[in-house]
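In: Structure for the following, please:
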Amino acid sequence: MSIRLSALSKACAAVLLAATVIAAVGSAPRALAADDRLQFTGTTLSGAPFNGASLQGKPAVLWFWAPFCPFCNAEAPGVSRVAAANPGVTFVGVAGHSDVGAEQTFVSKYGLNFTNLNDADGSIWARYNVPWQPAYVFYRADGSSTFVNNPTSAMSQQELSDRVAALRS
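Out: All right, here's what the predicted structure looks like:
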């Protein structure tokens, strides 16, 4: 009987020690983890390679759009102006559900002078769980982000400007 109690005591002590270690590790401050969603590659509308990891540690805006989308067309002039007014924030458009020619026409029409990607296979949209356009992901320099997707109306230039200003504060 004493052998069983000794073995049971050792087992309980081992479980208690393991629980203590797990609790200590779980409560220790964690280093900021890079957003795994930024681990993607894409192709710009001009055919150049793009690496999403280049956005890590920077304030950035991903704008998911399609050239046939009426809300995207309504937002585009404001997106262009807000991007131009905020050179310290990286804007990247992620075009989907269309061909490169229509996407290039859209970019030219609205003077979108920032990187725009052709997400032909929808892999970047899927990575961010974007169900429809327009959608935004706002990244702060610390890696935290906010996803905004409103399929019923365009984001106003003022709201976009306010959200971008919040990335810098």
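
In: From now on I want contacts and neighbour counts done on CA atoms only, so please keep to that.
Out: Noted.

In: what comes up buried for stretch 146-156?
Out: Across stretch 146-156, burial judged by 16 or more other Cα atoms under 10 Å covers 149, 154-155.

In: how about the helices in this structure?
Out: Under the criterion DSSP state H, helices of the chain are mapped to 2-27, 70-85, 100-110, 123-127, 157-168.

In: which other helices and strands contact the third one?
Out: Helix 100-110 is packed against helix 70-85, strand 115-118, with contacts defined by 3 or more Cα pairs under 8 Å, 6 or more residues apart in numbering; DSSP states H and E.

In: how about this one, so we can line them up?
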Amino acid sequence: MAAVAAEYEGRVTFLGMPGRGAVGEMREFVADTGTGGLTHVVDGDGALWQRFEVFSQPAFAFIGADGTARTFSGSLDPESLRRAVDELLAG
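Out: From the prediction side, this is the model:
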């Protein structure tokens, strides 16, 4: 994900939400996954998970410029992630 995010830098904003655990555990997750270059959001009360209907990780919420959201539960390989981002950019 970090490599794909770098490819789209300046055109798409990638945010990470590394679970709902303690902040220290989230920091460890970010370090272990090499996603430190992304901005990460702490969702301590689960409001973002609820808003985007995320029930487990991994999950992706694709949010268009108009605010519409599409959530995908599960892993995405780099090509699938690129396709999803390209669809988002195409409108």
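
In: Please state their TM-score.
Out: Once the chains are laid over each other, their TM-score by TM-score structural alignment, normalised by the length of structure 2 reads 0.82; 88 aligned residues with a Cα RMSD of 1.6 Å.

In: about what we covered before: out of the helices of structure 1, which is closest to Gln133 of structure 1?
Out: Closest approach to Gln133 of structure 1 among the helices of structure 1 (Cα to Cα): helix 70-85, 7.3 Å.

In: buried set for the closest one?
Out: Result for helix 70-85 of structure 1 [16+ other Cα under 10 Å]: buried residues 71-73, 75-83.

In: Which other helices and strands does it contact?
Out: helix 100-110, helix 157-168.

In: so where in structure 1 does stretch 53-60 of structure 2 end up aligned?
Out: Using TM-score structural alignment, stretch 53-60 of structure 2 lines up with residues 129-136 of structure 1.

In: aligned partner of Gly37 of structure 2 in structure 1?
Out: By TM-score structural alignment, Gly37 of structure 2 lines up with Asn113.

In: contacting residues for the nearest residue to its match once chain neighbours are set aside?
Out: Counting by Cα to Cα, 6 or more residues apart in numbering, Ser80 is the residue found nearest to Asn113 of structure 1 once chain neighbours are left out, at 7.1 Å. Each residue near Ser80 of structure 1 by Cα atoms under 8 Å, 6 or more residues apart in numbering is listed here: 110-113.

In: Narrow the residues you listed to the ones also in contact in structure 2, please.
Out: Counting by both residues aligned by TM-score structural alignment, their matches' Cα atoms under 8 Å, the contacts of Ser80 of structure 1 that remain in contact in structure 2 are 110-111, 113.
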